[in-house]
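# Just a sequence and a predicted model for now, questions to come.
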Amino acid sequence: MVNRSTFYRHYLDKYDLLEQYLNEMYVSFEDQQVIAGPNPPEVSSSLINLLKHIQQFAGFYRVMLGMQGDPLFTQRFRHKIEKGFFSCFNQVFPELAPKY
């Protein structure tokens, strides 16, 4: 329920809003690292928080990542999430990390 002029004062269009949303989300969850210790490694709280965020706003992600969603959003979101999970996986299982 935002006035149109207020919206356009902050964003170019709905795609700009989405872009800024993604950037802010990625920054807040960027430190997806594994905490090393004597016990089995634990995933950092930022990754857990990201999954909780997705769960909390499941309706939004269902629409945006569904058949009628924005393909650019889906591509960027998927790429960033895969990168985060691979980073965690490679830290937990360095012997399985691809050698380039």
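Received it, and whenever you're ready, just let me know what you need. Keep in mind the model is a prediction, meaning the values are calculated, not measured.

# going forward, measure contacts between C-alpha atoms and count neighbours the same way
OK.

# Strands of the chain, residue ranges please.
Secondary structure of the chain (DSSP state E): strands at 34-35, 42-43.

# want to compare, so here's the second one:
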Amino acid sequence: MKKLLIFTAFLSFSLLSFSQNRTLPKVDLKTLDNNTFNTSDFDNDGKPIVISFWATWCKPCIKELNNIAEVYEDWQDETGVKVIAISIDDARNMSKVKPKVNA
């Protein structure tokens, strides 16, 4: 399990190195409390940002988020990384999204 986490971290940071200095398209998103914000508001003072797209029905997505949650504090301490998880579920599934986010 530890090897899988290390591999996932290595792969994630390797992929991040290819996306440095790229601009994220400006898109409006809704938060769980129904507020709207724009992706241009993502800021982490030059530190890495990992954006994970997921869905409640996607078992690999849930597993990835759980794995990230296990190592997030260490990543945060070491790199200052910020993880932003964006659900692609539609509004009808909002009641399924909230428990996953709060877990």
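Done, it's in. This one's a predicted model, so the numbers in the text were calculated from it and none came from an experiment.

# what's the TM-score here?
Here the TM-score for the pair of chains, by TM-score structural alignment, normalised by the length of the first structure, is 0.31; 55 aligned residues with a CA RMSD of 4.3 Å.

# re the thing from before, could I get the strands of the first structure in JSON lines, plus columns for distance to residue 24 of the first structure?
JSON lines is the format used below for those (distance: least, CA to CA, whole Å):
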{"stretch": "strand 34-35", "distance to residue 24 of the first structure": "22"}
{"stretch": "strand 42-43", "distance to residue 24 of the first structure": "21"}
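
# want to throw those strands into TSV with mean neighbour count and distance to residue 60 of the first structure?
Shown next, in TSV, are the strands of the first structure (neighbours: other CA atoms under 10 Å; distance: least, CA to CA, whole Å):
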stretch	mean neighbour count	distance to residue 60 of the first structure
strand 34-35	16	28
strand 42-43	16	25
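
# burial of residue 7 of the second structure, as a residue count?
12 (other CA atoms under 10 Å).

# secondary structure element for it?
For residue 7 of the second structure, the host element (DSSP states H and E) is helix 2-18.

# From start to finish, how long is stretch 76-85 of the second structure in a straight line?
15 Å (CA to CA, to the nearest Å).

# Which helix in the first structure has the most residues?
helix 71-92 (DSSP state H).

# picking that back up, with respect to residue 50 of the first structure, which of the strands of the first structure lies nearest?
strand 42-43 (11.6 Å; CA to CA).

# For that closest one, name the packing helices and strands.
Contacts defined by 3 or more CA pairs under 8 Å, 6 or more residues apart in numbering; DSSP states H and E place strand 42-43 of the first structure against strand 34-35.

# tell me what the strand it packs on is packed against?
strand 42-43, helix 71-92.

# Mind putting these into CSV with distance to residue 7 of the first structure?
What follows is those, written out as CSV (distance: least, CA to CA, whole Å):
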stretch, distance to residue 7 of the first structure
strand 42-43, 37
helix 71-92, 20
